[in-house]
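Enquirer: Sequence unavailable; structure follows:
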């Protein structure tokens, strides 16, 4: 028997990069959390402590900040591609790079009915994500979002399920359905209007959640993913993860009150966790597109 070193990568996780544009009186802001990971012939660093081939993680951090200035931060997918291409094409002996980015959204403060030029409020909706991989096999971009909290007060059912001696759940044809959605989608092109596509995908997913008479959260995820693929031919697959944020009707009968689906207790755990991948049957190979580093995107 031999013991060998398997897959490995190293980098700098969670660099908090805030880029403010001051080119005019009306400033702009992009707020990112950037993680880098490099792949290549780094076995000597693990096996012998030999750092000859190792670009320090501190250097990777510095590169992210320098690129925020020199390259600018528009769409996070484009920024990630700039970083990954630099590490692979300009730094020997790097053979592959993985960049994971979270973006935190801000909206302008409104003062006396007018948007303020240089003050923002943190938006409390979803976090946009991007994961970019560049290596010898190609360039892979995965867009996404997480923590998109959705709830609808009707239009959801759950009935006809398998039962056994341990089943206590009652069937329902009218329930609250809520989730904190995580979605990722793999592009087959890098010639994309990233911001426009992101906004469009979010609109599609919210519409499907809202308008489908859902017989199960599984069915809702299928419709979300299928609708995205139908709208964007340059997306190969969509991965979805949705915790079922249960809302249970409270029994108010001890207080001589009726409760026809109006007062609920929101249970944070345990929860059902529903996951699905929706993809084209002719989707090109994913390569290392889904091989995570920090796991943030």
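Expert: Noted; the coordinates are in hand. Here the structure is a predicted model, which is why all the values come from computation and not from measurement. Numbers count the residues shown, from 1 in each chain.

Enquirer: drop to CA atoms for contacts and neighbour counts, all remaining ones
Expert: Noted.

Enquirer: Give me the contact list for stretch 261-278.
Expert: Here stretch 261-278 makes contact (C-alpha atoms under 8 Å, 6 or more residues apart in numbering) with 175, 217-218, 221-222, 225-226, 237-250.

Enquirer: go again using 6 Å as the cut-off
Expert: Contact with stretch 261-278 is made by 225, 237-244, 246-250, as judged by C-alpha atoms under 6 Å, 6 or more residues apart in numbering.

Enquirer: Over to stretch 172-181?
Expert: Contacts for stretch 172-181 (C-alpha under 6 Å, 6+ apart): 146-154, 156-159, 242-245.

Enquirer: In strands, which of those fall?
Expert: Using DSSP state E, the members of the contacts of stretch 172-181 that fall in strands are 146-152, 242-244.

Enquirer: Mind listing what's buried along stretch 189-207?
Expert: 194, 198, 201-202, 204-205 (16 or more other C-alpha atoms under 10 Å).

Enquirer: Relative to residue 51, how far out is residue 93?
Expert: 12 Å (C-alpha to C-alpha, to the nearest Å).

Enquirer: returning to that earlier point: for PyMOL, write the selection for the buried entries among the contacts of stretch 172-181.
Expert: The buried residues among these can be selected in PyMOL (16+ other C-alpha under 10 Å) with this line:
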select buried, resi 146+147+148+156+157+158+242+243+244+245
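
Enquirer: next up, a second structure to put side by side with the first:
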């Protein structure tokens, strides 16, 4: 039985860069973590150690720096598209490129009640993410975020679940629902004038509104409705995937203290935790192709 080389890619992971905009007394800052991966005519490098077609990963790192100078990385999706096109269009052996980006937000420090021109403090509710896959003729942009911690103190239930001889969990009509949400949504062959920042803010807003207002019977139900709301609001989105660890809050038993505890004092358990994953997609959406490239597992 023959053994052959399977799918492969190589690149530079987690290039940390900070881009300052200093064209006025009020400076701007964009703080990124950039990873690149290339596919193409690289079989000889794996099979024979022949490096003649291999663009060094150190060069990929330098390209990320240079393109942050050429294209101010805001929105990060436009920067990722430009960097991907550089690799595919300008480097002959490269047939496809994937750029993954994390953005860390900063806010201006207040001095005398006004934002300071060039002093910042790290902030942000979540880490914004983007993954650009350019595999001509297709282009896929996966926009999203991770580590968005959200909690509702009521409006969540969990009961009528399957029970066996090992079940100890008690049903409840009123519980804390909390999670650290990861969400990613795919736009295929996006229009050149797509408002990436507007879409990002809008998707986050509609999902948080659904999280807040849905009388939830399960975290699974909540994720489905959040994903559906995003697709209803933005026809450009082909699919969305969500991952939500259940950040459990258990009511403290005050019986030993001869006190009542009417859903007021809880202990937060970080592990083990339920891990809920869901997706919503349009039944007529174009497929993403090779999922290894275009929409990585979120587990």
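Expert: It's in. In this text the structure is predicted, and so the values were computed from the model without any measurement.

Enquirer: by contact count, what packs against the longest helix along the second structure?
Expert: For the second structure, the longest helix by residue count, based on DSSP state H, is helix 196-213. Helix 196-213 of the second structure sits against helix 219-233, with contacts defined as 3 or more C-alpha pairs under 6 Å, 6 or more residues apart in numbering; DSSP states H and E.

Enquirer: which residues sit against the helix it packs on?
Expert: Outside helix 219-233 of the second structure, the residues that reach it (C-alpha under 6 Å, 6+ apart) are 203, 207, 210, 237, 280.

Enquirer: Then stretch 49-63 of the first structure?
Expert: 11-12, 44-45.

Enquirer: Please report which of those residues has the highest neighbour count.
Expert: When neighbours are counted by other C-alpha atoms under 10 Å, residue 11 leads the contacts of stretch 49-63 of the first structure with 23 neighbours.

Enquirer: Which secondary structure state does the closest residue to that residue other than its chain neighbours sit in?
Expert: Using C-alpha to C-alpha, 6 or more residues apart in numbering and skipping the chain neighbours, the partner closest in space to residue 11 of the first structure is residue 37 (4.0 Å). State at residue 37 of the first structure, reduced to three classes by DSSP: H, G, I helix; E, B strand; the rest coil: strand.

Enquirer: Work out for me the element residue 64 of the second structure sits within.
Expert: Element membership for residue 64 of the second structure (DSSP states H and E) is helix 57-70.

Enquirer: nope, residue 121 of the second structure is what I meant
Expert: Using DSSP H and E, the element containing residue 121 of the second structure is strand 114-122.

Enquirer: packing partners for that strand?
Expert: Packed against strand 114-122 of the second structure by the contact rule (3+ C-alpha pairs under 6 Å, 6+ apart) you find strand 106-111.

Enquirer: ok and the strand it packs on relative to strand 114-122, angle-wise?
Expert: When axes from the mean of the first three to the mean of the last three C-alpha atoms, to 10 degrees is applied, the directions of strand 106-111 of the second structure and strand 114-122 differ by 140 degrees.

Enquirer: And strand 106-111 of the second structure against the first structure, how far off on average?
Expert: Compared with the first structure after fitting, strand 106-111 of the second structure deviates on average by 1.0 Å (mean C-alpha distance after the TM-score superposition for the first structure).

Enquirer: Just the buried positions in that strand, please.
Expert: Across strand 106-111 of the second structure, burial judged by 16+ other C-alpha under 10 Å covers 106, 108-109.

Enquirer: ok, so of the residues you listed, who is nearest residue 168 of the second structure?
Expert: residue 106 (44.8 Å; C-alpha to C-alpha).
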